[in-house]
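Peer 1: coordinates only, no sequence provided:
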């Protein structure tokens, strides 16, 4: 209320001043410029104050500094309990990374860099440092803190804490020695390290992580940016879903939501989300289907050429399905395995996940039953989304995935939901 009252008084005063000098000042440019500058400074001050109120620090009963988010944050729904998260000292993180030495860099994305760090007690950590030069990332930082600090599952990356000092905003995660899945499956010599059993374990682990997010956690979470670079692999190549900066919490019986701010990665977004801003469990299912087909084929959904008679991996898989020739899609290093029928079954499940219409796609619990053979007779998939037509031109890709440790390579597109 104070800000509204202050705003009204502020603008009333300057418009009154402008009208007062109407007959005496021929050129009102100076006054207009002054008003613009004053408003800019006021807005910057207001934003700074809001940020300070959103993020606060306190000391718990054990004398340890912790982070607390306040109700000033308009992203926090009223019925969600706020969590406390351990705070790390920036000086200790600088020591752990040798002053953020480039040699400790694990990856890079739109919001900053990720470094490997070694704490004084010998613990290895991954440090995501929000770039101070980036105009994006603050809301994603807050969102990740609120979402992932509430989650505990063997197939989700663990957030240890964060650091907020001055303009520094840093997230601290468990370190994944094998980095991200995309480093293994796309045109790398590491492809040979992933036999079919390891690939199936990764597919199954991702599905079980999604099941926890959608059904088993106390909060229903829609990830919205599931992709190969956001799947991290531990020392035993077990998968962990990471990067919850774009995630949304669903409350109560909420099943679907709309947004005018479509965020995600080119090639993984479902048709209803990319074109209408609608997202739900089934939009994550679509992304999972794309990821499943990429793991089996060893090819990115977005890297196809016209001479292959397909505009995407989905189009290629659909073409092979119609020709009853899915075996052609299998990546060479697992082609000769003795599990071809199981692999073909998984491709069929992937096609069921990427069907164009939401209601045609199975939910994640059904997908797990299909993958593990609990459901024997699978329905015939219908045509995937985006097949037979180019991707929407209003979705600008920033798919320059240089990251080996989950930093968002995302698309920000403002659309009018239909």
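Peer 2: Yes, it's here. Predicted model only: the values in this text are computed from it and were never measured. Numbering: from 1, shown residues only.
Peer 1: from now on I want contacts and neighbour counts done on CA atoms only, so please keep to that.
Peer 2: Fine.
Peer 1: who are the contact partners of residue 11?
Peer 2: Listed by C-alpha atoms under 8 Å, 6 or more residues apart in numbering, the contact set of residue 11 is empty.
Peer 1: buried stuff in the helix or strand where it lies?
Peer 2: Residue 11 belongs to helix 2-20 when assigned by DSSP states H and E. Buried residues in helix 2-20, counted by 16 or more other C-alpha atoms under 10 Å: residue 18.
Peer 1: next secondary structure after it?
Peer 2: Scanning forward in sequence from helix 2-20 by DSSP H and E, the next helix or strand is helix 29-54.
Peer 1: next SSE downstream of that following helix?
Peer 2: The first helix or strand that comes after helix 29-54 along the chain, using DSSP H and E, is strand 55-59.
Peer 1: which elements pack onto that following strand?
Peer 2: If contacts are counted by 3 or more C-alpha pairs under 8 Å, 6 or more residues apart in numbering; DSSP states H and E, strand 55-59 sits against strand 65-69.
Peer 1: repeat that for 10 Å
Peer 2: strand 65-69, strand 84-86, strand 159-165 (3 or more C-alpha pairs under 10 Å, 6 or more residues apart in numbering; DSSP states H and E).
Peer 1: for that strand, which positions count as buried?
Peer 2: Buried residues in strand 55-59 (16+ other C-alpha under 10 Å): 55, 57.
Peer 1: before we move on, what about stretch 150-168?
Peer 2: 150, 151, 155, 156, 157, 158, 159, 160, 161, 162, 163, 164.
Peer 1: could you do stretch 218-231 as well?
Peer 2: By 16+ other C-alpha under 10 Å, the buried positions in stretch 218-231 come out as 219-231.
Peer 1: try this one side by side with the last:
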């Protein structure tokens, strides 16, 4: 308990920075719905070759920070576009693209399409041609937490004029660089710095349309803020009250720009003459390919060794599988679908207990009279398999009075079911936020729930043989049994740490806003402290009986953390 209480003391000092501007250093996005490639496949070889060439010193792009190339032959051809900010060219640009390459291959393994945003560059690759087409998904919206403090309407009127002007300049800047930066002065003599940029492969009209969509996003995400960035794969729009572009490093456009052409890449065809130039390219590329292949093999071996003891066979957790030892005796854990259908009356609405992010939960009763709770993962959820394997792998190994007990699982056809002990009093949010039911929670019981939850969390972090970060601790994931004991549930988003690991990073931010620690919500950094932060928010809700996101003070509505931080003596 001591470490948890110590961290909780500092919770109130963290809450004011909950909405700091998300870091623009790296924001990778993996297109999970665009298909996967297999390790060591031709597609992966083509991808690694293309990305290595994209940031190599021999590739100068179009000379203004734009890199557009493809490599390979269908169906394994890969396309990539890299774009540096208008004031970033040469080696700094290639260095940024090199970092982007490393991040994408690490964060999006085996994804055929991916996109990453850095402060100085963006990079994307795909298994289809992406040249000349406007792409607006994903749409990354970032903002500065500082609010405009003087003449808000005047500030945004000047901002709108500035960004509209930059939109027209960027769109009309020709085929080499669709970039514009400028300034405006608000009524309080505050300087506003703005930037607009498109990938140069877009036509003037398409570039203008893309930036227009970004302008329309500002009122939705960033109204009243002194700075924001709207970044789409095809265009970027940004404003701040400080200088973030160095105008002295923006290279001038030539009076007669040469036509844009893709940088030369090694030919993959077998026909044609072998000129001295093609020999030179082959000599350069072959060592790169060999190096990349060796690096990939090395990392595959490392990953295989690390995952040997915790790997679950994809969609196959049945007796006889090599991985059944990871979840205990499979014969005792696996249920057949017919039994579960009978116990839940074929998943009837009358037995439905609730709806979660990845499926519904139903009450059931086995033939032996034992009550169960069945979590039915959604069949149309792209993350369902991952969440299923996470919970089976983690929860079956955890035994603690303040953690929900996993009784088994079922895998038949498209059905993925998790069978838990039934907890009669449902989840904490059904009690603590209900004006009638929370009357039964006197201070002794509230204290009991707080301490029990802390014990369960301490077990996950320190006392179990696995070190687990829950990542979604909240009132709806705390179940209350007949004796009013709390039980932490829903481990679908949990992450496993090695014993000496203190922090992890992810590009996939999951969980519930309002409970997320700032470093996790902004940069994807999670650790024991992330769960402690969520626990602190939960304690405030238990003590106050108010939701963090729906707290009301008199006639005013605000978030609970802000109210607490502003009223601490």
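Peer 2: Cool, the structure landed. What you are looking at is a predicted structure, and each value in this text was computed from that prediction instead of being measured.
Peer 1: got a TM-score for the two of them?
Peer 2: Once the chains are overlaid, their TM-score stands at 0.61 when taken by TM-score structural alignment, normalised by the length of structure 1; 275 aligned residues with a C-alpha RMSD of 2.8 Å.
Peer 1: contact partners of stretch 32-49 of structure 1?
Peer 2: Defining contact as C-alpha atoms under 10 Å, 6 or more residues apart in numbering, one finds that stretch 32-49 of structure 1 is touched by 3, 7, 10-11, 14-15, 18, 29-31, 50-54.
Peer 1: so which residues of the stretch 451-569 of structure 2 form strands?
Peer 2: Ranges of strands in the stretch 451-569 of structure 2, per DSSP state E, counting those that start in this stretch, are 467-469, 478-480, 486-488, 495-497, 503-505, 525-527, 551-553, 556-558.
Peer 1: and those: which comes nearest residue 518 of structure 2?
Peer 2: Closest approach to residue 518 of structure 2 among these (C-alpha to C-alpha): strand 525-527, 8.9 Å.
Peer 1: the closest one aligns to what range in structure 1?
Peer 2: Aligned by TM-score structural alignment, strand 525-527 of structure 2 falls on residues 278-280 of structure 1.
Peer 1: mind reading off the mean deviation between that stretch and structure 2?
Peer 2: Compared with structure 2 after fitting, stretch 278-280 of structure 1 deviates on average by 0.9 Å (mean C-alpha distance after the TM-score superposition for structure 1).
Peer 1: for that stretch, the distance to its chain's centre please.
Peer 2: Stretch 278-280 of structure 1 sits 14 Å away from the centroid of its parent chain (C-alpha atoms, centre = their mean, to the nearest Å).
Peer 1: in structure 2, which residue is most central in space?
Peer 2: Nearest to the geometric centre of structure 2 sits residue 508, at 2.1 Å (C-alpha atoms, centre = their mean).
Peer 1: what about that one, distance to residue 12 of structure 2?
Peer 2: 26 Å (C-alpha to C-alpha, to the nearest Å).
Peer 1: before we move on, what about residue 533 of structure 2?
Peer 2: From residue 533 of structure 2 to residue 12 of structure 2 the distance is 9 Å (C-alpha to C-alpha).
Peer 1: who's more crowded, those two?
Peer 2: Counted by other C-alpha atoms under 10 Å, residue 533 of structure 2 and residue 12 do not tie: residue 533 has more neighbours, with 24 against 17.
Peer 1: residue ranges of the helices in the stretch 1-150 of structure 2, please?
Peer 2: Assigned by DSSP state H, counting those that start in this stretch, the helices in the stretch 1-150 of structure 2 fall at 2-9, 11-14, 42-54, 90-107.
Peer 1: what angle separates the third one from helix 90-107?
Peer 2: Spelled out, that is helix 42-54 of structure 2. 160 degrees (axes from the mean of the first three to the mean of the last three C-alpha atoms, to 10 degrees).
Peer 1: for helix 42-54 of structure 2, packing partners?
Peer 2: With contacts taken as 3+ C-alpha pairs under 10 Å, 6+ apart, helix 42-54 of structure 2 sits against strand 66-71, strand 78-84, helix 90-107, strand 121-126, helix 276-307.
Peer 1: pull the distance from the third one to the chain's centre.
Peer 2: The offset between the C-alpha centroid of helix 90-107 of structure 2 and the centroid of the whole chain comes to 19 Å, using C-alpha atoms, centre = their mean.
Peer 1: name the helices or strands packed onto it?
Peer 2: Helices and strands touching helix 90-107 of structure 2, by 3+ C-alpha pairs under 10 Å, 6+ apart, are strand 27-30, helix 42-54, strand 66-71, strand 78-84, strand 114-117, strand 121-126.
Peer 1: go again using 7 Å as the cut-off
Peer 2: Applying 3 or more C-alpha pairs under 7 Å, 6 or more residues apart in numbering; DSSP states H and E, one finds that helix 90-107 of structure 2 contacts strand 114-117, strand 121-126.
Peer 1: which position in structure 1 aligns with residue 140 of structure 2?
Peer 2: By TM-score structural alignment, residue 140 of structure 2 lines up with nothing in structure 1.
Peer 1: okay, now the closest residue to residue 140 of structure 2 other than its chain neighbours: neighbour count?
Peer 2: On the basis of C-alpha to C-alpha, 6 or more residues apart in numbering, the spatially nearest residue to residue 140 of structure 2 that is not a chain neighbour turns out to be residue 231, at 5.1 Å. Around residue 231 of structure 2 there are 23 other residues, counting by other C-alpha under 10 Å.
Peer 1: and if you look at residue 366 of structure 1?
Peer 2: Neighbour tally, residue 366 of structure 1, other C-alpha under 10 Å: 13.
Peer 1: just the one 5 residues further on next, same as before
Peer 2: Under the neighbour criterion other C-alpha under 10 Å, residue 371 of structure 1 is assigned a count of 22.
Peer 1: what separates it from residue 203 of structure 1, distance-wise?
Peer 2: Between residue 371 of structure 1 and residue 203 of structure 1 the distance, using C-alpha to C-alpha, works out to 9 Å.
Peer 1: ditto for residue 127 of structure 1
Peer 2: Distance from residue 127 of structure 1 to residue 203 of structure 1, counting by C-alpha to C-alpha: 26 Å.
Peer 1: more neighbours: these two, which one.
Peer 2: Each of residue 127 of structure 1 and residue 203 has its neighbours counted (other C-alpha under 10 Å); residue 127 has more, 27 against 23.
Peer 1: could you find the closest non-adjacent residue to the counterpart of the more buried one in structure 2?
Peer 2: By TM-score structural alignment, residue 127 of structure 1 lines up with residue 374 in structure 2. Leaving aside its sequence neighbours, residue 374 of structure 2 sits nearest to residue 419 (C-alpha to C-alpha, 6+ apart; 4.7 Å).
Peer 1: which strand or helix spans the one you found?
Peer 2: Counting by DSSP H and E, residue 419 of structure 2 is part of strand 415-421.
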